[in-house]
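Student: Please work out how this folds:
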Amino acid sequence: MEHLAPPPEKRFAAMEEFAKAGILTGTCMMPILPGLCDEKANLEAVVRWTADHGGKFILASSLTLSDQQRTYFFDVLRARFPDLLELYQRIYPPKSYAPADYPWRKIALKIRELCEKYGLRDRMPRPIIPGDKRALNKRIVEHLADNAYAMELNGESSYRVWAYRKAAWAVEDLEQDIGLVYRTMGLKGLQGIPNVGPSLGGVVEELIKRSR
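Tutor: The predicted model follows:
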């Protein structure tokens, strides 16, 4: 459905060349289309091919549709895969954005299981330029975001998931080196960061200590 896109064989051949050059690479498996590419055999094939061609991660996501995007997608679906139209109408009712009736969590957990089987990560490691003055901030953001994703997959409360997510955004927006904040103000300095506060200040403190 992706016009003029190169076939998978060429994409994985390119991935292998990047990997041989020492460049971090992996597969962005998104969107995963219901009824088209969400079967276990296909998911495992993509994960296995990624590992076989030097990839280090899989970044997966479900399909989102809105406004004119939804209209266009349904027109293509009606023309090329009419047998799936009823399924998509149920999963993506009018005015929806994310899938409303689709076991995405189950699929994401299967991808995580497959990544563990083939030695890959199910999140993309954050690239950080050597010498970046806020490298520690970015590492902490990565940990907080990964934790939020894991909590979501594990079915933890949305309140806790959003607490980690908002804390990650707050550290991302922080203009100061968070290590300097901690060295000069200690735990109270971390707790004073908006959306970190007393509840996650200790978590951030532990991440800073681990980075030493």
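Student: can we go C-alpha only for contacts and neighbour counts from here?
Tutor: Fine.
Student: Quick check: end-to-end length of stretch 167-186?
Tutor: Between the opening and closing residues of stretch 167-186 there is a gap of 17 Å (Cα to Cα, to the nearest Å).
Student: buried residues in that stretch?
Tutor: Counting neighbours by 16 or more other Cα atoms under 10 Å, one finds that the buried residues in stretch 167-186 are 167-172, 178-179, 181-182.
Student: Same question for stretch 197-204.
Tutor: Of the residues in stretch 197-204, those buried under the neighbour-count criterion (16+ other Cα under 10 Å) are 197, 200-202, 204.
Student: Out of those, the closest to V47 would be?
Tutor: For the buried residues of stretch 197-204, the minimum distance to V47 (Cα to Cα) is 32.0 Å, reached by V204.
Student: Over to that closest one. Which of the three states is it?
Tutor: In three-state terms, and counting by DSSP: H, G, I helix; E, B strand; the rest coil, V204 is helix.
Student: Let me know the distance separating it from R160.
Tutor: Applying Cα to Cα, the value for V204 to R160 is 15 Å.
Student: So K117 belongs to a helix, correct?
Tutor: Yes. K117: assigned to a helix according to three-state DSSP.
Student: what about it, how many neighbours?
Tutor: Each residue near K117 was counted by other Cα atoms under 10 Å, and the total is 12.
Student: which residues in the chain form helices?
Tutor: In the chain, helices defined by DSSP state H lie at 8-20, 40-52, 67-80, 85-91, 104-118, 135-153, 158-173, 178-191, 197-210, listed in chain order.
Student: Which elements pack onto the third one?
Tutor: Spelled out, that is helix 67-80. Taking 3 or more Cα pairs under 8 Å, 6 or more residues apart in numbering; DSSP states H and E as contact, the helices and strands that helix 67-80 lies on are helix 85-91.
Student: this one as well, want them side by side:
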Amino acid sequence: MDFNLGQKKNCLIGNWSEEKALHDYTGHFRMPADGPKGRSTFKRCIEHSQRADNSDLKTSSKLDFSDPRAEHVKLNYQPDSTVGAREKMLLQRLKTVASEKPPPLPPSRDFETTTSLDYQWPQVDEHYNQTRGQRRMRTLDNAPTRGRDRTFLLEHQIASPHVCLEEEERGEDLAPLVEQDVPITIYSAKPQLFPMSNPSQGANPFGKDSGFTMPTQYFTRAITHDL
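Tutor: Presented below is the predicted three-dimensional model:
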């Protein structure tokens, strides 16, 4: 690998394999690489007494360009000497019209009916937010009822009649009795529509159709104790 380094060492011209081996071994080729030619595209640094940053230098095309967004730049790019009296009047009139505010839009037509306009949504009480995550009965106005539905408790014999038919004054006294959790068993001719949680107990134990053998008193679910 020491060819072309000593005296009287010959090297073939154009032998790229030897040139590459020389570059890998010494870091340079037999002939130095050509540097910049200094053409028009070559960047030169001219030293002088006034230092200027390259970012501040502007080309002739940038100097000739005028930003149309600037106030002192005219959009028509024409001197006033070429604009006649009539054209000046038209331009002034256009500027006046452009500076005026547009008229307000007419009110939109309302196609709501009188019933819809007069309807007031029901104002629910402070217990409305307490019903989140709970299954509650609602009134016809979609407002939650206070407590459980007493009519439902009476019809399904979950609560006693005197508890369900009490007036609203004693609602707080009867609230613990009405709110107690009483299980409800649903009997149906199609047990596949009502899956059981416990197969050994319920309306259809162990999947057998034994509803015809159950006594009638087993079908009643009511509160046995009284006040």
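Student: Any idea what the TM-score is?
Tutor: Overall, the chain-to-chain superposition scores 0.22 on the TM-score scale (TM-score structural alignment, normalised by the length of structure 1); 76 aligned residues with a Cα RMSD of 5.8 Å.
Student: So in structure 2, which helix runs the longest?
Tutor: Structure 2, longest helix under DSSP H: helix 85-99.
Student: Please identify the buried residues of that helix?
Tutor: Judged by neighbour count using 16+ other Cα under 10 Å, helix 85-99 of structure 2 contains no buried positions.
Student: State the next helix or strand along the chain beyond that helix.
Tutor: In the C-terminal direction, the helix or strand that comes right after helix 85-99 of structure 2 (DSSP states H and E) is helix 114-118.
Student: mind listing what's buried in the helix or strand that comes right after that following helix?
Tutor: Next along the chain after helix 114-118 of structure 2, taking DSSP H and E as the criterion, comes helix 150-155. Applying a neighbour-count criterion of 16+ other Cα under 10 Å, the buried positions in helix 150-155 of structure 2 are 150, 153-154.
Student: Which other helices and strands does helix 150-155 of structure 2 contact?
Tutor: Under the contact definition 3+ Cα pairs under 8 Å, 6+ apart, helix 150-155 of structure 2 sits against helix 161-164.
Student: could you point out which element follows the helix it packs on?
Tutor: Using DSSP H and E, the next helix or strand after helix 161-164 of structure 2 towards the C-terminus is helix 171-178.
Student: helices or strands up against that following helix?
Tutor: With contacts defined as 3+ Cα pairs under 8 Å, 6+ apart, helix 171-178 of structure 2 has no packing partner among the helices and strands.
Student: in that helix, what's buried?
Tutor: When burial is assessed from 16+ other Cα under 10 Å, helix 171-178 of structure 2 yields the following buried residues: V178.
Student: ok, how many other residues are close to T26 of structure 2?
Tutor: There are 13 residues near T26 of structure 2, going by other Cα under 10 Å.
Student: Identify the residues contacting it.
Tutor: The contact partners of T26 of structure 2, taken as Cα atoms under 8 Å, 6 or more residues apart in numbering, number zero.
Student: And it, how far from K20 of structure 2?
Tutor: When Cα to Cα is applied, the distance between T26 of structure 2 and K20 of structure 2 equals 10 Å.
Student: Same question for M89 of structure 2.
Tutor: Noted for M89 of structure 2: a distance of 79 Å to K20 of structure 2, by Cα to Cα.
Student: now A145 of structure 1: how far from W169 of structure 1?
Tutor: From A145 of structure 1 to W169 of structure 1 the distance is 9 Å (Cα to Cα).
Student: cool, R78 of structure 1 as well?
Tutor: R78 of structure 1 is 39 Å from W169 of structure 1, by Cα to Cα.
Student: Next: F12 of structure 1.
Tutor: Applying Cα to Cα, one obtains 33 Å for the distance of F12 of structure 1 from W169 of structure 1.
Student: Then T27 of structure 1?
Tutor: Following Cα to Cα, the distance that separates T27 of structure 1 from W169 of structure 1 is 25 Å.
Student: before we move on, what about L190 of structure 1?
Tutor: As it turns out, when the distance is counted by Cα to Cα, L190 of structure 1 lies 14 Å from W169 of structure 1.
Student: Then D52 of structure 1?
Tutor: 34 Å.
Student: for K40 of structure 1, same thing?
Tutor: K40 of structure 1 sits 34 Å away from W169 of structure 1, taking Cα to Cα as the criterion.
Student: List the residues that contact the nearest residue to P198 of structure 1 once chain neighbours are set aside.
Tutor: Distance criterion Cα to Cα, 6 or more residues apart in numbering; nearest residue to P198 of structure 1, sequence neighbours excluded, is Q191 at 5.0 Å. For Q191 of structure 1, the contact set (Cα under 8 Å, 6+ apart) comprises 197-201.
Student: Which of the residues you listed sits closest to V46 of structure 1?
Tutor: Taking Cα to Cα as the measure, L200 is the one of these closest to V46 of structure 1, at 36.3 Å.
Student: give the contact list for the closest one.
Tutor: Under the contact definition (Cα under 8 Å, 6+ apart), the residues listed for L200 of structure 1 are 164, 167, 191.
Student: export those to TSV and tack on distance to I91 of structure 1?
Tutor: As requested, the contacts of L200 of structure 1 are arranged in TSV below (distance: Cα to Cα, whole Å):
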residue	distance to I91 of structure 1
Y164	28
A167	31
Q191	41
